[in-house]
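[1] I'll drop the sequence and a predicted model, then ask my questions.
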Amino acid sequence: MRRIGFYPGSFDPLTNGHVDVVEAASALCDTLVVGIGVHHGKTPMFSAEIRAALIEGEFGPRLEARGCHLRVTTFDTLAVNAAAACGAGVMIRGLRDGTDLDYELQLAGMNAAMAPAIQTVLLPPTSLSRHITASLVRQIALLGGDVTPFVPPLVAVALAEAIRAKALA
């Protein structure tokens, strides 16, 4: 039986913390589905298509080489419903600190009540990226700061291009 994991998030932008969680999750699954949450009330920095391309560019070949197939999808429903729709038995969640733990345990309990067949697995990023959040990376980028320590190189280039395009508009 194939083990399918579902890792939901906004990934706006993809950070080194996300990279750590995907790397760890790929050891637990035969297929890892990265689900990009699309919320019509929010205006992301990157379109869902660009986020998907960055995720595929960062992970596709590397995960395949390790025997974990990567799929990237979008969803605009409850993450647990999106996980069930893609056949996942495991919901992957990143866990940065104790504040995250309280929220994630509540969320895991609610998800278990709605979809008992889906087990939540909490994965911490490494200590080198535990402090990174996508919202802080966006703020640093928008204010002209150097985001290269916080994001993969593909993402750093995409952020610089997005900021440049925004400045020209």
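    Yep, that arrived.
[2] drop to CA atoms for contacts and neighbour counts, all remaining ones
    Noted.
[3] what number of residues lie near residue 78?
    A count of neighbours around residue 78, defined by other Cα atoms under 10 Å, yields 11.
[4] Correction: the previous question concerned residue 40.
    Other residues within reach of residue 40 by the criterion other Cα under 10 Å amount to 8.
[5] Check residue 56 too.
    Residue 56 has 17 nearby residues by other Cα under 10 Å.
[6] Equivalent analysis for residue 161, please.
    In terms of burial, residue 161 registers 12 neighbours under the definition other Cα under 10 Å.
[7] which strands and helices sit next to the host helix or strand of it?
    Using DSSP states H and E, residue 161 maps to helix 153-168. Here helix 153-168 touches helix 48-65, helix 134-142, going by 3 or more Cα pairs under 8 Å, 6 or more residues apart in numbering; DSSP states H and E.
[8] next one: that helix to chain centre, how far?
    19 Å (Cα atoms, centre = their mean, to the nearest Å).
[9] Now do the buried residues in it.
    The neighbour-count check on helix 153-168 (16 or more other Cα atoms under 10 Å) flags 155, 156, 158, 159, 160, 162, 163 as buried.
[10] and what of stretch 41-55?
    Of the residues in stretch 41-55, those scored as buried under the neighbour-count criterion (16+ other Cα under 10 Å) are 44, 46, 48, 51, 52, 54, 55.
[11] wait, is the second one part of a strand?
    No: Residue 46 is assigned coil when assessed by DSSP: H, G, I helix; E, B strand; the rest coil, not a strand.
[12] Included below, for side-by-side comparison, is a second structure:
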Amino acid sequence: MKIGVYPGSFDPVTNGHLDIIERASKLFDKLIVGVGVNNNKKSLFSVEKRLEFIEVSCKGIPNVEVHSFSGLLIEFMKEKDAKTIVKGLRAISDFEYEFQMALMNRKLNPEIETIFMMTSSKYSYLSSSLIKEVAKFGGCVRGLIPEVVEKELHKKL
């Protein structure tokens, strides 16, 4: 079984993330969306809420599972018997950081491959940070994030 992992903080999940999830799900028998827990970072939404947002948003994609993890991604991959990391890229600046991470992951486990997927051009400017900032100042984020996230984001901010 070919298992891929799409890791991220997803705080919150955007339509750009969902675009990558939908497209990557076609490449694997199972795609695991790994919601990373970093206790050193202050997240807007709890990990449980982020898992819920992704589960609700991906309910129509049968081969997608959503799990949280902390620690090294490589350990999570081993636990899930996955061999491929999926990373979405918006711009060249994303590539520099993600390339370094891919090389480090390869050093930690030479059996792990990383594939890079370009985000659809209509979402290339989107980031969770930008969504939170626009929403915080009352800007419209409709069509950029799933409806379930939009409702909770307005309540939270």
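    That came in fine, so what should we check first? Quick caveat, the model's predicted, so the values are computed rather than measured.
[13] residue in structure 2 matching residue 139 of structure 1?
    Using TM-score structural alignment, the partner of residue 139 of structure 1 in structure 2 is residue 133.
[14] OK, contacts around its match?
    The contact partners of residue 133 of structure 2, by Cα atoms under 8 Å, 6 or more residues apart in numbering, come to none.
[15] Could you check how far it is from residue 141 of structure 2?
    From residue 133 of structure 2 over to residue 141 of structure 2 the distance is 10 Å, taken as Cα to Cα, to the nearest Å.
[16] what about the helix or strand hosting residue 17 of structure 2, how far off from structure 1?
    The secondary structure element spanning residue 17 of structure 2 is helix 15-25 (assigned by DSSP H and E). For helix 15-25 of structure 2, the mean distance to aligned residues of structure 1 following superposition is 0.8 Å (mean Cα distance after the TM-score superposition for structure 1).
[17] ok, longest helix in structure 2?
    Looking only at structure 2 and at elements set by DSSP state H, the helix with the highest residue count is helix 92-108.
[18] Superpose on structure 1 and give me the mean offset of it.
    Its aligned residues in structure 1 lie a mean 1.2 Å from helix 92-108 of structure 2 after superposition (mean Cα distance after the TM-score superposition for structure 1).
[19] so how far is residue 122 of structure 2 from residue 70 of structure 2?
    Distance of residue 70 of structure 2 to residue 122 of structure 2, given as Cα to Cα: 31 Å.
[20] rewinding a little: run through who's touching whichever helix or strand comes after the helix holding residue 17 of structure 2.
    The first helix or strand that comes after helix 15-25 of structure 2 along the chain, using DSSP H and E, is strand 30-37. Residues outside strand 30-37 of structure 2 that contact it (Cα under 8 Å, 6+ apart): 1-10, 21, 24-25, 47, 50-51, 63-71.
[21] Strand 30-37 of structure 2 vs structure 1, mean deviation?
    Compared with structure 1, strand 30-37 of structure 2 is 0.8 Å away on average (mean Cα distance after the TM-score superposition for structure 1).
[22] Now do that strand against helix 47-57, angle only.
    Angle between the axes of strand 30-37 of structure 2 and helix 47-57 is 150 degrees (criterion: axes from the mean of the first three to the mean of the last three Cα atoms, to 10 degrees).
[23] ok, which pair from the buried residues of helix 153-168 of structure 1 is furthest apart?
    For these, the maximum inter-member distance is 12.1 Å, found between 155 and 163 (Cα to Cα).
[24] if we can go back for a sec, quick one, which of the contacts of strand 30-37 of structure 2 are buried?
    Neighbour-count burial (16+ other Cα under 10 Å) is assigned, among the contacts of strand 30-37 of structure 2, to 3-10, 21, 24-25, 47, 50-51, 63-69.
[25] What about those residues, which are in strands?
    Helix and strand membership here follows DSSP state E; of those, those in strands are 3, 4, 5, 6, 7, 8, 64, 65, 66, 67, 68, 69.
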